[in-house]
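# Quick one: sequence and predicted model below, then my questions.
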Amino acid sequence: MPERNIEFGKYGARGIKGYEAVARQLDALAGYIATPITARRGLQARLHYLTRTPHARAAARAAGLTVTDRTLRAWAAGTRTPSRKNLAAIERAYRTVRRENVARYLAARLNRDGRGTRVEIHPLNQSQVSRPRQRPVEFRALNVRRWDRIVAAWAAGDDQELDAAWVDLVVDLGSQWGQYEYVTNVGFAA
């Protein structure tokens, strides 16, 4: 694709891929449990979320939590403690199920009946780049009216599709859209 950066950071520029910044913002809007999983309260909250209904248990199994119901009950009761590997599996399953559960709501909230949501794109950090090599990049704002593809890729955890959806969105910035492939931050609220 034209304008894609091949050697980003070669001269000292810093930033992250735009789709990663969008994923971070969507994660913030998803409202995950704030208490860490290593605390008893955080573990209990995640287990309750993953086991409260048969649908939630099925989604947790599909997301990779493959322990028996007896083990889940023992963890919930506090008679047994999950290993680090199982804690990571619980956290992964929780985030996957939470994303699936809030994706439709987030897409509708961000689409706002066709009005869309304003996205602020903060350019990459060029403070470490020598003066002759710096390029003029400025703060940009864009109104995104269709979030369905972005939210679906985020919910599925598909980074390639999320990157493609982000690039398709950034192309609307005009001929300099490649300058916003890497950013310091992408901000939007719903």
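Structure received. Residues are numbered from 1 along each chain as shown.
# all contacts plus neighbour counts: C-alpha atoms, from now on.
OK.
# so what's the residue at minimal distance from the centre of the chain closest to, chain neighbours aside?
In the chain, the centroid-proximal residue (C-alpha atoms, centre = their mean) is residue 23; its distance is 2.5 Å. When the adjacent residues along the chain are set aside, residue 23 lies closest to residue 154, with 6.4 Å between them (C-alpha to C-alpha, 6 or more residues apart in numbering).
# OK, contacts around that neighbour?
23, 26, 99, 162 (C-alpha atoms under 8 Å, 6 or more residues apart in numbering).
# take a look at this one as well, against the first:
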Amino acid sequence: MPDRSIEFGKFGARGIKGYEAVARQLDKLAGFIATPVTVRRGLMARLHYLTRSAHARVAAREAGLTVTDRTLKAWLDGKRTPSRRNLARIEDAYLTVRRQNVARYLLGRLNREGRGTRVEFHPLNQSQVSRPHQRVVAYRVLNVRHWDAVVQAWADNDEEGLDRAWFDDITVDLGSDYGAYEYVTNIGFAA
């Protein structure tokens, strides 16, 4: 079982883990707030997202934003500003809650009632690898029909689970050379 490329990059190959590329693509599809949390506008957008309903407040608390309602109100009114530590907690809570809220929608969008989504595997960059050490790895396309485990691991921010779901459930459908796609330059899919 791969984990495969024990000394990845030893001969100059460059790339990222396939599951990291998938997580980046799912993050793009989730549509996070673009303004950083350190800017007032970004902070307010995140706080409004996390406090707009009782359900959102409960999810924010479960995600690690454990300040009092009084402190939240002071932040929203602009009377106080959060510390760096609390800004990081706000950002983490926002990402967690947003992923959980968007996961069901993304799952339906990616599965498309059993039709699936076309995924493009862009192989790792071997331009710096000498000829004798280069692998024959080509651009591949695969239609993925079952995204459940991948989206659930992404929503839970479980990197190990995402790696396992992506590599063991999805890339094995590439055939016998599936291990060559552990590292890629990009994974592309439009849902």
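All right, it came through fine. As the structure is a computational prediction, the values presented were derived from the model and not from experiment.
# picking that back up, the contacts of residue 154 of the first structure: which two are farthest apart?
Every pair in the contacts of residue 154 of the first structure was compared (C-alpha to C-alpha); the two farthest apart turn out to be 99 and 162, at 14.1 Å.
# Now do stretch 101-108 of the second structure: everything it contacts.
In contact with stretch 101-108 of the second structure (C-alpha under 8 Å, 6+ apart) are residues 29-30, 147-148, 151-152, 155.
# Now intersect those residues with the helices, please.
Taking DSSP state H, the ones among these that sit in helices are 29-30, 148, 151-152, 155.
# Out of those residues, who's the most crowded?
Each of those was scored for neighbours by other C-alpha atoms under 10 Å, and residue 151 scores highest at 25 neighbours.
# what's the helix or strand for residue 160 of the first structure?
helix 159-170 (DSSP states H and E).
# For that helix, enumerate the helices and strands it packs against.
Using 3 or more C-alpha pairs under 8 Å, 6 or more residues apart in numbering; DSSP states H and E as the contact criterion, the neighbours of helix 159-170 of the first structure among helices and strands are helix 18-30, helix 148-156.
# can you give me the strands for the second structure?
Taking DSSP state E as the criterion, the second structure contains strands spanning 16-17, 117-123, 140-144, 183-188.
# Please report how far residue 167 of the first structure lies from residue 27 of the first structure.
Residue 167 of the first structure sits 19 Å away from residue 27 of the first structure, going by C-alpha to C-alpha, to the nearest Å.
# Specify which member of the contacts of residue 154 of the first structure is nearest to residue 16 of the first structure.
If you rank those by distance to residue 16 of the first structure using C-alpha to C-alpha, residue 23 comes first, at 11.3 Å.
# quick one: the nearest residue to residue 90 of the second structure once chain neighbours are set aside and residue 94 of the second structure, what's the gap?
Computed as C-alpha to C-alpha, 6+ apart, the closest residue to residue 90 of the second structure that is not its neighbour in sequence is residue 65, at 6.2 Å. To residue 94 of the second structure, residue 65 of the second structure is 9 Å away according to C-alpha to C-alpha.
# In terms of neighbours, single out the busier of the two.
Comparing residue 65 of the second structure with residue 94 by other C-alpha under 10 Å, the one with more neighbours is residue 94, at 26 against 22.
# remind me, longest helix of the first structure?
Under DSSP H, the first structure gives helix 84-111 as its longest helix.
# what about that helix, how far off from the second structure?
The superposed helix 84-111 of the first structure is, by mean C-alpha distance after the TM-score superposition for the first structure, a mean 0.3 Å from where its aligned residues fall in the second structure.
# ok, now which ones touch the residue with the largest distance to the centre of the second structure?
With distances taken as C-alpha atoms, centre = their mean, the residue sitting farthest from the centre of the second structure turns out to be residue 132, at 34.9 Å. With contacts defined as C-alpha under 8 Å, 6+ apart, residue 132 of the second structure is in contact with no residue.
# that older thread, can I assume the residue nearest to residue 90 of the second structure is in contact with residue 91?
No - if you go by C-alpha atoms under 8 Å, residue 65 of the second structure and residue 91 don't touch, sitting 9.3 Å apart.
# in stretch 70-84 of the first structure, what's buried?
The neighbour-count criterion (16 or more other C-alpha atoms under 10 Å) identifies 72, 75-76, 82 as the buried residues of stretch 70-84 of the first structure.
# returning to what we had before: okay, the ones in helices among the contacts of stretch 101-108 of the second structure in TSV with distance to residue 57 of the second structure next?
Output for those, formatted as TSV (distance: C-alpha to C-alpha, whole Å):
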residue	distance to residue 57 of the second structure
29	24
30	20
148	26
151	23
152	22
155	18
